[in-house]
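*Asks:* What shape does this take:
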Amino acid sequence: MKVVAIGGGTGLSTLLRSLKHFVPDYISDLSAIVTVSDNGGSTGILRKEMNIPAPGDVRNCITALAEDEDIFTKVMQYRFTEGEGLKGHSFGNLFLTVLTKITGNFLTAIEITSKILKIKGKIIPSTDSMVNLVAEFTDGKIIKGEVEITEYGRKLVAKIKRIWLEPQDVKAPPEAVEKIMEADMIILGPGSLFTSIIPNLLIDDIKEAVLNSQAYKVYICNVMTQFGETDNFTASDHVKALNKVITGNPDVNFLNAVILNTTIPPDEVLKRYLKEHSEPVVADAGNLSRMGLTVYAKDLLDEGNYARHSPEKLNNVILEIIQNLKIKNVH
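*Replies:* Now for the predicted structure:
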C-alpha cells in the first residue's frame, strides 16, 4: 500500500515515527508532504537571512523516518544552547541550509540528507518556493506570518476568518503531486489545523491532487483545541474547515474517514491546558457520521504530562484501516 502523510510540526513527525514501522510489511511506499511556511525560531531566522524555505519541519520529518535513532540522527536534532550566533539553532537546520546553498536546490538538499540517514520513506516540501502564511481575522485584521497569526489569535479578540499564502501562485514539486495521485491512502494530521495542515492545501497543485486522487482519505483530529486557532472547535468543525479549503464548501466532503480520540486527559493535565485556553476537542461522532464519514472513535490518549496521541494506539487504528481497505479491495 502506498501512503502519503500531509502536515507539519510535531504532529507529522510523530505520525511518521509510527508509520515507519509498517514499512515494508504493510506500507510499500511512504511519503510525507511537509509545510515550509514556519517563520519562528531557528528555522525562521535561516529562512529570512539565507532566503530558503523553512527547514525545521522538514528536518524533524527526516529524523523521524531515519532507520535507526543513531548518533547522526541525534546530531541532526542537536540544538545549540550557547554562542551569540549559534544559540537556538538546530544543527540539522544549518546542515540543510548549507546543502541548499552548495547544491543550489532545497529539494536536492533534502534528498542528500535523507540518503545519509537512510530514511524509510520520502520527504517532500509542499513547495520549494519562499511563502508566507497570511490570515484575515473576524475583526478585519490581516496578519502576516505563522508566528504572528498564532500570537494574534491568542489575544482572543477575533478568530481566523480565512487564510492564504503569499505569493498565491507557488507550485508544488511534481513528485509531491505524483505521490498524492498514486497513493492508496492519504493521511492528514494530527497537527495545528491552520498553521501545519492547511498551508499545504493552499497550494493549488496539492489541493487539486488531493481532491482528484482515488486514495482513501483520512483525517486524524487533534486531541485538544488550539488556543487562538481552533477555540471551541468540535471534530466536525475541523473537518468543515478542511472541506472549505479543498472543495470550497464546508458541507461537501473530500475525506472518507476521521480518527477521533474519545478519552479526556487526567484532571491535573486538563487543568494545565485549560489555563492556556485549550480544551478537549468534542468528539461529535454523530455529526461526522451524518456527514457520510467513517468514524474511528477510540481511546488514543498517550500517558504522561501532555494531552497528545499515543503513537502505539494511533498505529493500531491505522493498521485497522489498512486491513479494512485490503478486505474491501479483495471483495
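
*Asks:* For the rest of this, base every contact and every neighbour count on C-alpha atoms.
*Replies:* Will do.

*Asks:* And the helices in the stretch 201-331 of the chain, which stretches?
*Replies:* Assigned by DSSP state H, counting those that start in this stretch, the helices in the stretch 201-331 of the chain fall at 204-212, 235-246, 267-275, 285-290, 311-330.

*Asks:* Reformat those into TSV and put mean neighbour count and distance to Lys122 next to each item.
*Replies:* As requested, the helices of the stretch 201-331 of the chain are arranged in TSV below (neighbours: other Cα atoms under 10 Å; distance: least, Cα to Cα, whole Å):
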stretch	mean neighbour count	distance to Lys122
helix 204-212	19	16
helix 235-246	21	24
helix 267-275	13	34
helix 285-290	15	32
helix 311-330	14	19
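
*Asks:* structure for this one too, so we can compare:
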Amino acid sequence: MRFKVVAIGGGTGLSSLLRGLKEEVGKSIKELSAVVTVADSGGSTGRLRKIYNIPAPGDIRNCIVALSDAEELMQRLFQYRFKGDGLEGHAFGNLFLTALTELTGSFLEAVRMSSEILKTKGKIIPSTDESVNLVAEFENGEVIKGEEEITEYGKKGNRIKRIWLEPENPKAPEEALRKIKEADLIVIGPGSLFTSIIPNFLVPEIREAVRESEALKVFVVNAMTQPGETDHMTAWEHIKTFLEFSGLKRVDVAVVNTKMPPDRLLRKYLEENQEPVTPDVSRIAKEGIKVYAEDLIGNGGDYVRHCPHKLTNLLIKILENELSKV
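*Replies:* Prediction:
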C-alpha cells in the first residue's frame, strides 16, 4: 500500500523528519504534505516580519530545502546567510520568500512558487497565511509575546499556564485542511513543544481538522528536554502537555526514543540543563496509546537528534502494522 502522510510542526524537528520521509515518496508514501508554524519571531525571520508584516518564513524555508530535489547548489543558496551591515544574518531564502510575497500579494503563492523552483517532493503549507504572534501567560501572571522571548522567559524557571495567537482565530489555508482530511497518517513532532508544535493547533481550523480526521495520529516525543519549555518532562508528560494545550483529545500512537546519547554529548547537554527524556512507556500505555519505543537518535555529530532514516523506517512500519488492522 501507498499512504498519504501529513507532518505537522516546525523548527529543526520537522525539517529533519521531512528529509527522511521524502525518500519514501513514490514508494510507501503516495503523497507527503507538511503543515508548518509561522509564529517564529527571532533572527532574520523576526526582522522581516516587523518590516513587511508577513507570516514567518524561516521554518517554511527550512522545510522547502528539506524536501527539495534540486541541485545541492540551489539548496545551499536558499540557506545562505549574508554578512556585513544591512543584510547581516538574513537567509537568502527568507528574502526570496518575502520578495515573492510582495510581488504576488500572497504568501501562499510565494511558498508554492519557491517549492516549484526547488523541486520539492511534497507540499509545504503554512498553518495560516496571516501574520500571527505567539503569546503566553506564565503561572506567575506574566504575559510574554514572541516565540523566542517565551522560551527565554521560561528558562528563568517559569511555567506556561496559557498560550494563544494574536490576532486570535486566524484562518487556515483550505489546502492544509484538505490534506489533513485526506491523510492516512498525521505525524506530530518532534520539535519545540510550545513554540514549534502547539502553535499550529492554536489555529482553530487546523485543530478541528486534526480532531475530525480519520488518519492515524502519531506523536513523536523529543529525545531531549528543552530548557524553558519541557524541563524535566518525561515522555508521557510531553504527550499530556501537548494534549492539554493543543485541545486534542488523544493521539493513537507515541514514538519514544530509548537510546542514551554517548557520554561526551550527554555531559555537554547536562551542562546546558538538558537531559534525555525518560521513556516512561508503561505510563503512556496505561492511557490506551500504542507505544513504539526504539533507538531513534543519530550516530555522530554534535547534537542529539532523531535520525531521519530511523524515524522514517519506524513510521512506515507503524503505518503497515496499524492500518493493515483497520
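
*Asks:* Any idea what the TM-score is?
*Replies:* Overlay of the two chains. TM-score (TM-score structural alignment, normalised by the length of the second structure): 0.97; 323 aligned residues with a Cα RMSD of 1.1 Å.

*Asks:* just to revisit the earlier point, any chance of a markdown table for the helices of the stretch 201-331 of the first structure, columns distance to Ile163 of the first structure?
*Replies:* What follows is the helices of the stretch 201-331 of the first structure, written out as a markdown table (distance: least, Cα to Cα, whole Å):
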| stretch | distance to Ile163 of the first structure |
| --- | --- |
| helix 204-212 | 14 |
| helix 235-246 | 9 |
| helix 267-275 | 26 |
| helix 285-290 | 24 |
| helix 311-330 | 29 |
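
*Asks:* With respect to Asp25 of the first structure, which of the ones you listed lies nearest?
*Replies:* helix 311-330 (11.1 Å; Cα to Cα).

*Asks:* give the contact list for His238 of the first structure.
*Replies:* Contacts for His238 of the first structure were tallied using Cα atoms under 8 Å, 6 or more residues apart in numbering; they are Leu193, Cys221, Thr230.

*Asks:* Same check on Glu174 of the second structure?
*Replies:* Remark: with contacts taken as Cα under 8 Å, 6+ apart, Glu174 of the second structure is in contact with nothing.

*Asks:* Which of the three states applies to the closest residue to Asn140 of the second structure other than its chain neighbours?
*Replies:* By the measure of Cα to Cα, 6 or more residues apart in numbering, the closest residue to Asn140 of the second structure outside its immediate chain neighbours is Asn158, 7.3 Å from it. State at Asn158 of the second structure, reduced to three classes by DSSP: H, G, I helix; E, B strand; the rest coil: coil.

*Asks:* how much space is there between Asn158 of the second structure and Phe138 of the second structure?
*Replies:* Between Asn158 of the second structure and Phe138 of the second structure the computed distance is 6 Å (Cα to Cα, to the nearest Å).

*Asks:* sorry, back to before: surely the residue nearest to Asn140 of the second structure is in contact with Glu137?
*Replies:* No. The pair Asn158 of the second structure / Glu137 is not scored as a contact, 9.9 Å apart, by Cα atoms under 8 Å.

*Asks:* hey, where'd the strands end up in the stretch 51-200 of the first structure?
*Replies:* Taking DSSP state E, counting those that start in this stretch as the test, the strands found in the stretch 51-200 of the first structure are 122-125, 132-137, 142-144, 160-166, 185-188.

*Asks:* Including distance to Leu107 of the first structure and mean neighbour count, could those strands go into TSV?
*Replies:* TSV is the format used below for the strands of the stretch 51-200 of the first structure (distance: least, Cα to Cα, whole Å; neighbours: other Cα atoms under 10 Å):
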stretch	distance to Leu107 of the first structure	mean neighbour count
strand 122-125	7	24
strand 132-137	19	21
strand 142-144	26	18
strand 160-166	20	18
strand 185-188	22	24
